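Structure for this input, please:
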Amino acid sequence: MASHRRPKPPSQARTTVLTATAAAAVALSAQSASADPLPDPNKKGVEAQIDRLYEEATQATEKYNGAKERAGSLQKDVDSLQDAAARKQADLNGLRDRIGAIAAAQYRSGGIAPSVQLLLSSDPDAYLDQASLVDQLSAREVSDLQRFQSQQRDLLQQRSQAATKLKDLRDTRTELESKKKEIQGKLAQAQKLLNTLSAKEKARIAEEEERANRASSRTDLGNESSASSRAAEAFAAAKSRVGMPYVWGATGPGSFDCSGLTSWAFKQAGVSIPRTSQAQASAGTRINSLGDLKPGDLIIMRTDLSHVGFYAGNGQILHSPKPGAQVRYESIARSGMPFMWGVRI
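Model prediction:
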């Protein structure tokens, strides 16, 4: 397979999206966070607090992503159950019409026979146990009654399931809103702290960010091959996004959070993987040693599994790291996040 040396950087318009200052990048557009490195223990004061807030925001983002995925699944379940219940109700209405026609005909001829009373009974099961009454029904009437009973039970069950799913959906949407507020609150706090820094300090932070981007553009990835063609395709897709901004909850193609990048990249390779870093951690074959990883394998970071990226070769990770950053290559050893394990899809 061809060399994995880092390809030519994308256009200037893309690579300068968030390099003005780290503060400007956190400018809370109602989006922004999901995979920040742990605070550097050498940093002090305000910067350490900002790093901590970024970390907490990115951890909350993965929880938000999970809740959003659950909400989508629950909505599909609710829609399916409600559609099935509507169809079932239409069938029951048709059966009631036939039973009503029998009752009307018998009433006009001198009264409703026990057989029709059976059909109209609120407890037809009890009547069916009485063989003498069943004998008075035609085969068609018995069939209609049995079908009515079965569909009525199914309808009640579907309505009960739909009600349960609706409650779960409401609870999940409440969780979504809570996580969204938490993320925005963390980022607002970080912005407030950034605003307390002097112009010189802000310029230094911006230069550090730009230096990381320049280092990414010079990364030597070595010549390792991917473990599979699908991993190679996903990795190639992710490489095409270098320079794109980190945005919390984003799944591309112009911005990403950490798991948004990996799930989007595999989708380009025709492979569906879970949305969140925690779910992606068990989406394939687990690789416990860094030395056994191949380009395109997923890398799971942090003890709570709240960060994910691609192994890029030569000890590098390709990821969307944090608020105010771009999709880029970084040394795993210097990322500040503990490596947990790799995942081969």
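
For the rest of this, base every contact and every neighbour count on C-alpha atoms.
Noted.

all strands of the stretch 151-300 of the chain, in order?
Here the stretch 151-300 of the chain has its strands, by DSSP state E, counting those that start in this stretch, at 285-287, 298-301.

Give the next helix or strand downstream of the longest one.
When you say that, I think you mean strand 298-301. strand 307-313 (DSSP states H and E).

other SSEs contacting whichever helix or strand comes after that next one?
Next along the chain after strand 307-313, taking DSSP H and E as the criterion, comes strand 316-319. Here strand 316-319 touches strand 307-313, strand 328-331, going by 3 or more CA pairs under 8 Å, 6 or more residues apart in numbering; DSSP states H and E.

Quick check: which of these has the most neighbours on average?
Sort the helices and strands packed on strand 316-319 by mean neighbour count, taking mean count of other CA atoms under 10 Å, and strand 307-313 sits at the top with a mean of 30.

Let's compare: structure for the following, please.
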Amino acid sequence: MASHRRTSQYGQATLAGVTVLSAALATAAALSAQPASADPAKHPAAGREAATAQVDKLYEQAERATEKYDGADARAKELRDEVATLQDRTARAQERVNRMRGRLGALAAAQYRDGGLDPTLRLMLTERPDSYLEKASALDRLGNAQAGRLRELRAAQRSLEQQRRETVRKLAELEAGRKDVARRKKDVQRKLAAAQRLLNALPRDAREAYARASRSDGRGEVAPDLAGAVPASGRAAAAVAAVRAAVGSPYAWGSSGPSAFDCSGLTQWAYGRAGVWLPRTSQAQRGAGRQVPLSQAQPGDLVIYRSDASHVGMYVGNGHVVHAPYPGARVRYDPVAMMPISAVTRP
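Sure, this is the predicted structure:
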């Protein structure tokens, strides 16, 4: 997350008070051993730098955990829809089986009321000889129809049982998905709480400096010069207009608008406003279109960051993206090369 805050465009003067990136690079090895409860006041320079670097590290971990939460939540929603569909199909299949049983039961009752007399003998005794062949043919057709109904009933019963098994399996998967969502939610909350505790332990001037750096001192909400930037398509133009309108909105993990966003929630929402469906996570969005080189990026393209594709922004032209950076920050403009890029995808 340090790379979110540190950009050459906005100047080092604003950020010098926190020195997050330099501290993150210089103390990366030490951070794993540093306890989160360390008191920065005891070591004014190294302690504050290590604490702010650790906050950045926790925010980055929280964003990765948020993407996993979003993926688990999206899958749980899909499963809920699948279960509802299966339950509806199972109910309709049960109704069909019941109707078939009713019809066959009526036929069996009618035959029983007729005394169970052999059909051929009954025709010979009660019908005129010249109509015997015609009646026998009709009875044969009736027997074939009844046999066909029995076969149809058996097939319907097998289908019903299969639907029931599939529903039970999906319900179990849905329950496991709900538990996964709850577990990942707790993971995000733990990391954010740990980051907040570190920030609260900093002296007031350091907290304020960190807050200014997190907001890019307001400059990230000012649109860069985008003259001449031509979107890849009409739907890309609509998505760019939407994402630019969201600049200044707060980051909120697990949110996809319209008033707050996490990174993939922002791009999903913006393309949704353009009538285009995108998957929920940045990992899935990486594969939601044609990949192009960064040198050929056009407004509306999705820029996927880090090797694990845990962050995404939307390219808006002239070397800039709009993205939802991390908790505590707002949707803003940043240079496209603010962190390592893993892919550029054109939906």
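
on that earlier part again, residue 188 of the first structure is nearest to which of the strands of the stretch 151-300 of the first structure?
Each of the strands of the stretch 151-300 of the first structure has some distance to residue 188 of the first structure by CA to CA; the shortest is strand 298-301, at 25.1 Å.

contacting residues around that closest one?
With contact meaning CA atoms under 8 Å, 6 or more residues apart in numbering, strand 298-301 of the first structure is reached by 262, 277, 281, 306-311, 317, 337-345.

swap the cut-off to 6 Å and go again
With contacts defined as CA atoms under 6 Å, 6 or more residues apart in numbering, strand 298-301 of the first structure is touched by 307, 308, 309, 310, 311, 338, 339, 340, 341, 342, 343.

What's the first one aligned with over in the second structure?
Pointing back at residue 307 of the first structure there. The equivalent of residue 307 of the first structure in the second structure is residue 311 (alignment by TM-score structural alignment).

Can you get me a residue count around the residue nearest to that match when sequence neighbours are not counted?
Once flanking residues are discounted, residue 311 of the second structure sits nearest to residue 305: 5.1 Å by CA to CA, 6 or more residues apart in numbering. The number of residues packed near residue 305 of the second structure is 23, by other CA atoms under 10 Å.

Could you report the separation of residue 305 of the second structure from residue 230 of the second structure?
23 Å (CA to CA, to the nearest Å).

Next: residue 320 of the second structure.
13 Å.

Name the stretch among the strands of the stretch 151-300 of the first structure that sits most buried.
strand 298-301 comes out most buried of the strands of the stretch 151-300 of the first structure by mean count of other CA under 10 Å, with a mean of 28.

Superposed on the second structure, what's the mean shift for it?
Strand 298-301 of the first structure differs from its equivalent in the second structure by a mean of 0.4 Å after superposition (mean CA distance after the TM-score superposition for the first structure).

what's the mean deviation for the longest helix along the first structure versus the second structure?
With secondary structure taken from DSSP state H, the first structure has its longest helix at helix 45-108. Compared with the second structure after fitting, helix 45-108 of the first structure deviates on average by 1.4 Å (mean CA distance after the TM-score superposition for the first structure).

That helix: what's the following helix or strand?
Downstream of helix 45-108 of the first structure, the next assigned helix or strand under DSSP H and E is helix 114-120.

Which strands or helices does that following helix pack on?
Applying 3 or more CA pairs under 6 Å, 6 or more residues apart in numbering; DSSP states H and E, one finds that helix 114-120 of the first structure contacts no other helix or strand.

tell me which residues of stretch 174-189 of the second structure are tucked away?
Across stretch 174-189 of the second structure, burial judged by 16 or more other CA atoms under 10 Å covers 174, 177, 178, 180, 181, 184, 185, 187, 188.

Kindly report the same for stretch 227-244 of the second structure.
230, 231, 235, 236, 237, 238, 239, 240, 241, 242, 243, 244.
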